[in-house]
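[1] What shape does this take:
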Amino acid sequence: MKPTETDGGERPSIVATATGEEETFSFEYDDDAVELTHRERARELFDELIYKPAIVASKDRRTVIGGLLFFGYLLMGTVGVLVYPAPTSNQVDRSIAPFTTVDAPLGSTAVGEDVLSMIIHATPEMLQMIFAGGIFATGIATLIGTVAGYKGGRIDRAITSFSDAAMSIPGLPLIMVLAVVFRPSNPLVIGVLLTINYWAGLGRSIRSQVLTLREEPYVEASRTMGVNTFRILRKDIIPNLMPFILVNFANAARYVVFTSVGLYYLGILPKSVENWGLQLDEAYKNAGALVADGNLYLLVFPMIAIMGIALSLILLAQGLDRVFNPRVRTRLAGKSESNADDAEEQRSTELIH
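    Okay, the predicted model is just below:
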């Protein structure tokens, strides 16, 4: 049987049947079907990456409060430094009490520096240190912990020995020695320096998690199908570790905040970088905030800034645990979609009647 004429986009093929006869069939290329597939894929990505996480996050007070707090610090570190003047001597009247004038709403120091201006203009450097230290510590720990836990054998023993050696070095004395020797002035470098061996303990914890995850049926199935190690780690292992990684990112960021404040207060880190620890040091040494009447606010407001950013980080980490939990996200997002469908059906019924 000869192949028949076909329209454009249809390609005929000839296949022999069981009786020896030839049968013609064709493959058709449907542009609309391909467009629908791309559209569905884009919708799935939107649902998984934006819609469902947003639904889950909006239902958790911790995520909302922590996000608003941290967003406030981001605004201070970006917009605030542009619209609010930098602190200088004799900027306003000296030793103004807080909440008595709009020129210095949080008061001023003995040399006329606006306390609010000092807090705002120290925020960008603090944010840079937080992100640099948190990303460095959790990134190294995730890389080392996942590879060691998944590969096992000699690789696991070598990485574990290296981590144990790093953990055996006292962290704070090491940071103090490196800070005195190198005197870093870049906030990003300081953030990495503060977490120089923080990753070691976290890496061991992540390794323990991976040792459990690699025995899961879906990981075994991926290995059986010949999926390469990098893809298994990226698709099956690391997504299940994300809640744990996020919580420890917040902990690493809080460690950077408190360590940097302490070292600036002790005068170990250089004073070329603005920091709330420097304000505490100046308030204690020069303003006599602990002994002079009425100067306690010079200590209180920087401490509030420190506690606020630490609180925002831990609330975000606790709340995002639900966002990255597939079961919770699917359940809550499904309820939201069901409620939306019910509301739409009810509106349609009311219009009909």
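[2] okay, CA-based contacts and neighbour counts for the rest of this
    Will do.
[3] all strands of this protein, in order?
    Secondary structure of the chain (DSSP state E): strands at 10-16, 22-28.
[4] Quick one: closest of the ones you listed to residue 220.
    Closest approach to residue 220 among the strands of the chain (C-alpha to C-alpha): strand 22-28, 36.8 Å.
[5] and the closest one, what does it pack onto?
    strand 10-16 (3 or more C-alpha pairs under 8 Å, 6 or more residues apart in numbering; DSSP states H and E).
[6] got the angle for the strand it packs on vs strand 22-28?
    150 degrees (axes from the mean of the first three to the mean of the last three C-alpha atoms, to 10 degrees).
[7] and strand 10-16, how far from the chain's centre?
    The chain centroid and the centroid of strand 10-16 are separated by 55 Å, computed with C-alpha atoms, centre = their mean, to the nearest Å.
[8] helices or strands up against that strand?
    strand 22-28.
[9] and residue 264, how many residues sit next to it?
    Residues near residue 264, counting by other C-alpha atoms under 10 Å, number 22.
[10] for it, what are its contacts?
    Residue 264 is in contact with 270, 271, 275, 277, 278, 281, counting by C-alpha atoms under 8 Å, 6 or more residues apart in numbering.
[11] now the other sequence, so there's something to compare against:
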Amino acid sequence: MAAPTAPAPTVAAAARPPGYYVRQRLLQNRPAMFGLAFIGLCTLLALLGYWVLPDNSSNANNGLVQLQKESPGFQVTILKLPLPAAARAAATDNPLRTWWQGRSRQFQEIPVGGRPTFTNDSAFFPPYQNHSALPDPPRRYSLRQLAGKDGSPAELQRFILEERVEQRTYWLGTDKAGRDELSRLLLGTRISLGIGLVAVLISLALGMLIGAVAGYVGGWVDSVLLGLMTVVWSIPGIMLVIAISLALNSKGVWVSFVAVGLTMWVDVARVVRGQMLSLRSATFVEAGRVLGLPQRRLIARHLLPNMIGPLIVLATSNFAAAILLEAGLSFLGLGVQPPAPSWGLMVNEGFQLLGTEAGLWLTLLPGLAISLLVLSFNLLGNGLRDAYDPKTPVANV
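    Alright, predicted model coming up:
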């Protein structure tokens, strides 16, 4: 009788790096994935910028005074009069310039009451009647003046209807200057995310440097740097931004970017210092010292990489805090200056109109945009915190 064969050895599951489990925990966290999706959408809008805006003028600042404070879904017929040839020639546009600064003005836009009627070589447009205007006679324009070229009356009429008359819809209405609210909200994502990104990069660079030196060197260096952190921590962020703006003697987008970033490094420095104090006596650090590795290499190549998880979580929370701080500063008139479409500035403009029909939605729309973006970063931060916690279970692995 043949001897029984030994059972085949089971194939051990392939070892997976810790990053795999972090990704799995994050993907299983639905609120965090919602936050990540919304942040991704806002980032895409910020990157595309003027290319996807209904109003792609600089700062989405094409205001028509006749269309002030119109409600969402408002429709109007726009007549586009050609600018003089010299003005059109001076407006040099290319896709890159349009993406960064918006498109140069090509036409003078006039709201009219509807489509024109044609008589011989003239076009008559009914006037646009706003909420308080009295009836006006139709406006007469020469066909050649409108078309900007010669041709038969039939050709010019067809060209005018196709190229010079536009039926425009303001999906989110207009603000007090007659500007498209949707375009300004979409362009505001560029300012909010830009402020958050620059603030996070500055706070990470400065906080990691100061926190690593304080935690690793220790002694009197740690005491001095910890005292500096405590002093900066005790000063309100708005006061620091005001002081930095006064020191730079300027107010604007880039000053706000830098000022907000310089107020948020203390959080990072405290976390890095605490982690450094716990890791500097680890076995691998002692081995590095025995091998004669310089302190800069020990910190940069062996200690800081072990703090990636906490720093990523802290960066997301700082991102949300920077957006809120910028919105508050712009609301007070201390941050981004008009006509830049900052959400905080838009909330202030709507707040001044509270009590009118347009005040509610002009305040609510940018306020809702701020809330959703900050909520998304908070949800993502909570998801990252759970994902980096090894005690969080991972399903279907």
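[12] that older thread, select, out of the strands of structure 1, the one closest to residue 129 of structure 1.
    Checked against C-alpha to C-alpha, the stretch from the strands of structure 1 lying closest is strand 22-28, at 57.6 Å.
[13] Out of the strands of structure 1, flag the one nearest residue 151 of structure 1.
    strand 22-28 (44.9 Å).
[14] what range in structure 2 does the closest one sit on?
    Alignment note (TM-score structural alignment): strand 22-28 of structure 1 is unmatched in structure 2.
[15] and the aligned partner of residue 185 of structure 1 in structure 2, how far is that from residue 118 of structure 2?
    Per TM-score structural alignment, the equivalent position to residue 185 of structure 1 in structure 2 is residue 252. In this view, residue 252 of structure 2 and residue 118 of structure 2 are 49 Å apart by C-alpha to C-alpha, to the nearest Å.
[16] and if you look at residue 253 of structure 2?
    Taking C-alpha to C-alpha, one finds residue 253 of structure 2 at 48 Å from residue 118 of structure 2.
[17] again, but for residue 321 of structure 2
    Counting by C-alpha to C-alpha - residue 321 of structure 2 and residue 118 of structure 2 are separated by 58 Å.
[18] Same drill for those two, tell me which one is more crowded.
    The neighbour comparison of residue 321 of structure 2 against residue 118 (other C-alpha under 10 Å) goes to residue 321, with 20 against 17.
[19] now the helices for the stretch 201-350 of structure 1?
    217-224, 229-232, 238-266, 276-285, 297-323, 326-352 (DSSP state H, counting those that start in this stretch).
[20] List the buried residues for the first one?
    With burial defined by 16 or more other C-alpha atoms under 10 Å, the residues of helix 217-224 of structure 1 counted as buried are 219, 222.
[21] Tell me the mean distance between that helix and structure 2 once they are aligned.
    Comparison of helix 217-224 of structure 1 with structure 2 after fitting gives an average deviation of 3.8 Å (mean C-alpha distance after the TM-score superposition for structure 1).
[22] what sits up against that helix?
    With C-alpha under 8 Å, 6+ apart, helix 217-224 of structure 1 has contacts from 213, 214, 232, 236, 237.
[23] Out of the residues you listed, which end up buried?
    Using 16+ other C-alpha under 10 Å, the buried ones in the contacts of helix 217-224 of structure 1 are 213, 214, 232, 236, 237.
[24] can you pull the contacts of residue 331 of structure 2?
    344, 345, 346, 347, 348.
[25] need those in JSON lines with neighbour count and distance to residue 310 of structure 2, can you?
    Shown next, in JSON lines, are the contacts of residue 331 of structure 2 (neighbours: other C-alpha atoms under 10 Å; distance: C-alpha to C-alpha, whole Å):
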{"residue": "344", "neighbour count": "28", "distance to residue 310 of structure 2": "30"}
{"residue": "345", "neighbour count": "28", "distance to residue 310 of structure 2": "33"}
{"residue": "346", "neighbour count": "27", "distance to residue 310 of structure 2": "34"}
{"residue": "347", "neighbour count": "25", "distance to residue 310 of structure 2": "33"}
{"residue": "348", "neighbour count": "21", "distance to residue 310 of structure 2": "35"}
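[26] In JSON lines: those, plus distance to residue 73 of structure 2.
    Formatted as JSON lines, these follow (distance: C-alpha to C-alpha, whole Å):
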{"residue": "344", "distance to residue 73 of structure 2": "23"}
{"residue": "345", "distance to residue 73 of structure 2": "23"}
{"residue": "346", "distance to residue 73 of structure 2": "19"}
{"residue": "347", "distance to residue 73 of structure 2": "20"}
{"residue": "348", "distance to residue 73 of structure 2": "22"}
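[27] Closest one to residue 140 of structure 2 out of those residues, please.
    residue 346 (37.5 Å).
[28] What does the closest one correspond to in structure 1?
    In structure 1, residue 346 of structure 2 lands on residue 279 (TM-score structural alignment).
[29] likewise residue 312 of structure 2?
    Looks like residue 312 of structure 2 aligns to residue 246 there (TM-score structural alignment).
[30] Could you do residue 260 of structure 2 as well?
    Per TM-score structural alignment, residue 260 of structure 2 is aligned with residue 194.
[31] thinking its match is in contact with residue 257, fair?
    No - in this structure, residue 194 of structure 1 is not within contact of residue 257 by C-alpha atoms under 8 Å, at 9.5 Å.
[32] If you count surrounding residues, which of those two has more?
    When neighbours are counted by other C-alpha under 10 Å, residue 194 of structure 1 and residue 257 differ, and residue 194 comes out ahead with 29 against 25.
[33] if I look at residue 133 of structure 1, how far off is residue 152 of structure 1?
    Counting by C-alpha to C-alpha - residue 133 of structure 1 and residue 152 of structure 1 are separated by 28 Å.
[34] Between those two, which is the more surrounded one?
    Each of residue 133 of structure 1 and residue 152 has its neighbours counted (other C-alpha under 10 Å); residue 133 has more, 31 against 15.
[35] any idea what that one aligns with in structure 2?
    For residue 133 of structure 1, the residue aligned by TM-score structural alignment is residue 199.
[36] Excluding chain neighbours, what is closest to its match?
    Once flanking residues are discounted, residue 199 of structure 2 sits nearest to residue 261: 3.4 Å by C-alpha to C-alpha, 6 or more residues apart in numbering.
[37] swap in residue 53 of structure 2?
    Excluding its sequence neighbours, the residue lying closest to residue 53 of structure 2 (C-alpha to C-alpha, 6+ apart) is residue 183, at 5.3 Å.
[38] one step back: the match of residue 133 of structure 1 touches residue 324, doesn't it?
    No - counting by C-alpha under 8 Å, residue 199 of structure 2 stays clear of residue 324, with 11.9 Å between them.
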